[in-house]
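S.K.: Quick one: sequence plus predicted model below, questions after.
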Amino acid sequence: MSGLEAGVATVTPLATRRRPAWHQATVASATMETPSSRRIVLDVPTWPGNDAGQHLDLRLTAEDGYQATRSYSIASQGPGTRVTLAVDRVDDGEVSPFLVDAIEVGDALEVHGPLGGWFVWRPTPGDPRPVQLIAGGSGIVPLVAMVSAHAAAGDQAPFRLLAAVRTPDDVFFRPEIDAARTASAPLEVTVVYSRRAPEGAAEPAGRLTRAALAEAVFPPDAGALTYVCGSTSFVEQVLGWLGELGHDTADLRAERFGGTS
């Protein structure tokens, strides 16, 4: 995801601060995630770990010295020196076509991070507050890190994920989501398909509507902490609907992506 932008709600200090720095990274694996995106796992020996929902800056340097830097959400979380990204191709972009179509195992690049101390989720033992995750397309990347953190901790706060995608082929991180659904921590998942629904689906394909959103998310009186991530237009539409439905804006955290990539 590139061009990250935060909005809504206030900054919540992290229990553990990790000072951002530039790190040398090597591509450990690169596999197609969807027809237009690639899952890239980086080996970063000096990486200090990151919280679910944080992002990093990735810098490429050409042979002639030209550099390009873009921001990407991190799909992995916790301690360790392996960092997982999922990059969606923007056909006229400068960086994403290389990362999706050309990058190879063993390639070297630089990352700066971890970044962001606000659009994060950390397990809080004994806190039953529900958490609602809403993703548009590749906006699921930082949210799947929250899903993984929730499952790994066995956290009992109710979790719901609403993902809007074009087709079944466009679902990111399906194995991680399926694993979380069967974990001891509760997770409910709703997927809305705008162009083609799976065979036998209960609902036909169609864009996310306010009525469908209201049915899928926690009701306003549940006081859920809600994270919304996707394109600027998707996020603005969802935030508008949530407000109309009576959700408290103080409970909403949003991250948008857009611009060049």
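M.R.: Sure, I can see it.
S.K.: Only C-alpha atoms from now on, for both contacts and neighbour counts.
M.R.: Will do.
S.K.: Against which helices or strands is the helix or strand hosting Leu58 packed?
M.R.: Using DSSP states H and E, Leu58 sits within strand 55-61. In terms of contacts (3 or more CA pairs under 8 Å, 6 or more residues apart in numbering; DSSP states H and E), strand 55-61 is packed against strand 67-73, strand 108-115.
S.K.: of all the ones you listed, which lies closest to Met146?
M.R.: Within the helices and strands packed on strand 55-61, the stretch nearest Met146 is strand 67-73; the backing value is 11.8 Å (CA to CA).
S.K.: How far does that closest one sit from its chain's centre?
M.R.: From the chain centre to the centre of strand 67-73 is a distance of 16 Å (CA atoms, centre = their mean, to the nearest Å).
S.K.: just so I have it, where are all the strands in the stretch 151-261 of the chain?
M.R.: Here the stretch 151-261 of the chain has its strands, by DSSP state E, counting those that start in this stretch, at 159-165, 187-193, 225-231, 252-257.
S.K.: Can you name the element that comes right after the helix or strand Ala28 falls within?
M.R.: Following DSSP H and E, the helix or strand that holds Ala28 is strand 21-34. Heading C-terminal from strand 21-34, the first helix or strand you meet, by DSSP H and E, is strand 37-43.
S.K.: Next one for the comparison:
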Amino acid sequence: MAGTALRRRLGHRRLTARLVETRDETATARTLRFAVPGWPGHLAGQHADVRLTAEDGYTAQRSYSLSAPADGEFVELTVQLVPDGEVSPYLVRDIEVGDEVELLGPLGGWFVWRPEQPGPVLLIGGGSGIAPLRAMLRARSAASPPFRLLYSVRTPSDVYFAGELDSPDVTLLYTREAPDGVERTPHRIDAADLTAYGLPAAEEPTCYVCGPTSFVETVTGLLIDAAHDPARVRAERFGG
């Protein structure tokens, strides 16, 4: 019902998107900025489907989170390379400024943050799951409630949006290798991390968790074990 109401308000459409800018995030991930005439706007946390059509008519379609808040008729997607994928290799390695793709969106109405939403916000991302959370961070204003981001990554070279995350509201949790000066020993996120760096259940934050399926299942379980209200825990997962 929520998704239907949102689509009525914003209206998802199938549109032509022209690439205007690219930025490498890691050795295997890239942010793509598209000009999309007719784009109806979106909420932080929504996603869009990218459709590619080959010369012989074969089509492939994949869904990607919108990694920046609404900005007129411009849309940003951040794509992680899947070596045997049908869409991500083209988007990460081959597409060039001026090229066009077909975009369907905006999609999704559950995993979103609205500016009028009350209460603090706890964002927890794993790997490329940072993409929609980055849109939420950038959509907030000085009047927004407190935000806290925990970002789990393997090594410093795997951090997306590195230049934007130097903030007391952001904690990087390394699982394999940490930079010099970081006291936390690299390990997968655990209950102690949520206590040390997150927001307590008593503050009633809305929690957004995004990443691989196993990561999301672990983190949502930790949040519920820590007495967070399951109704305030929203999850977006991908992969196996």
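M.R.: Received it, and whenever you're ready, just let me know what you need. As the structure is a computational prediction, the values presented were derived from the model and not from experiment.
S.K.: Turn the strands of the stretch 151-261 of the first structure into JSON lines, including mean neighbour count and distance to Trp22 of the first structure.
M.R.: Shown next, in JSON lines, are the strands of the stretch 151-261 of the first structure (neighbours: other CA atoms under 10 Å; distance: least, CA to CA, whole Å):
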{"stretch": "strand 159-165", "mean neighbour count": "24", "distance to Trp22 of the first structure": "32"}
{"stretch": "strand 187-193", "mean neighbour count": "19", "distance to Trp22 of the first structure": "35"}
{"stretch": "strand 225-231", "mean neighbour count": "25", "distance to Trp22 of the first structure": "25"}
{"stretch": "strand 252-257", "mean neighbour count": "22", "distance to Trp22 of the first structure": "22"}
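S.K.: so where is the strand holding Leu58 of the first structure in the second structure?
M.R.: Using TM-score structural alignment, strand 55-61 of the first structure corresponds to residues 47-53 of the second structure.
S.K.: contacts for the strand holding Leu58 of the first structure?
M.R.: Residues outside strand 55-61 of the first structure that contact it (CA atoms under 8 Å, 6 or more residues apart in numbering) are 67-74, 95, 109-116, 142.
S.K.: follow-up on the earlier one: tell me which of the helices and strands packed on strand 55-61 of the first structure lies nearest to Phe257 of the first structure.
M.R.: strand 67-73 (9.2 Å).
S.K.: Which positions within the match of strand 55-61 of the first structure qualify as buried?
M.R.: For stretch 47-53 of the second structure, burial by neighbour count (16 or more other CA atoms under 10 Å) applies to His47, Ala48, Asp49, Val50, Arg51, Leu52.
S.K.: mean shift of that stretch relative to the first structure?
M.R.: With mean CA distance after the TM-score superposition for the first structure, stretch 47-53 of the second structure departs from the first structure by a mean of 0.4 Å once superposed.
S.K.: Give the equivalent position in the second structure for Gly230 of the first structure.
M.R.: Match for Gly230 of the first structure (TM-score structural alignment): Gly211.
S.K.: nearest to Ala212 of the first structure, of the helices and strands packed on strand 55-61 of the first structure?
M.R.: strand 67-73 (26.6 Å).
S.K.: if I pick the counterpart of Gln77 of the first structure in the second structure, what's in contact with it?
M.R.: In the second structure, Gln77 of the first structure lines up with Pro69, judged by TM-score structural alignment. For Pro69 of the second structure, the contact set (CA under 8 Å, 6+ apart) comprises His42, Leu43, Ala44, Ala135, Met136, Arg138, Ala139.
S.K.: switch to 10 Å and redo it
M.R.: Neighbour list for Pro69 of the second structure: 41-46, 75-76, 132, 134-140 [criterion: CA atoms under 10 Å, 6 or more residues apart in numbering].
S.K.: Next: Thr195 of the second structure.
M.R.: Taking CA under 10 Å, 6+ apart, we find Thr195 of the second structure in contact with Ala201, Leu223, Ala226.
S.K.: Over to Gly129 of the second structure?
M.R.: 65, 67, 78, 80, 151-153, 160, 209-212, 215-216, 236-238.
S.K.: Swap in 8 Å and give it another go.
M.R.: The neighbours of Gly129 of the second structure, taking CA under 8 Å, 6+ apart as the test, are Cys210, Gly211, Pro212, Arg237.
S.K.: right, and the second one touches Gly240 too?
M.R.: The one in question is Gly211 of the second structure. No. Between Gly211 of the second structure and Gly240 there is no contact under CA atoms under 8 Å: 10.3 Å.
S.K.: Can you go through the contacts of strand 55-61 of the first structure and name the buried ones?
M.R.: Buried among the contacts of strand 55-61 of the first structure by 16+ other CA under 10 Å: 69-74, 95, 109-116, 142.
S.K.: Surely Ala131 of the second structure forms part of a strand?
M.R.: No. Using DSSP: H, G, I helix; E, B strand; the rest coil, the assignment for Ala131 of the second structure is helix, not a strand.
S.K.: re the thing from before, give the buried subset of the contacts of Pro69 of the second structure as a PyMOL selection command.
M.R.: Restricted to buried positions by 16+ other CA under 10 Å, the PyMOL selection for these reads:
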select buried, resi 41+42+43+44+45+46+75+76+132+134+135+136+137+139+140
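S.K.: just curious, which of the contacts of Thr195 of the second structure is nearest to Thr28 of the second structure?
M.R.: For those, the residue nearest Thr28 of the second structure by CA to CA is Leu223; the value is 30.4 Å.
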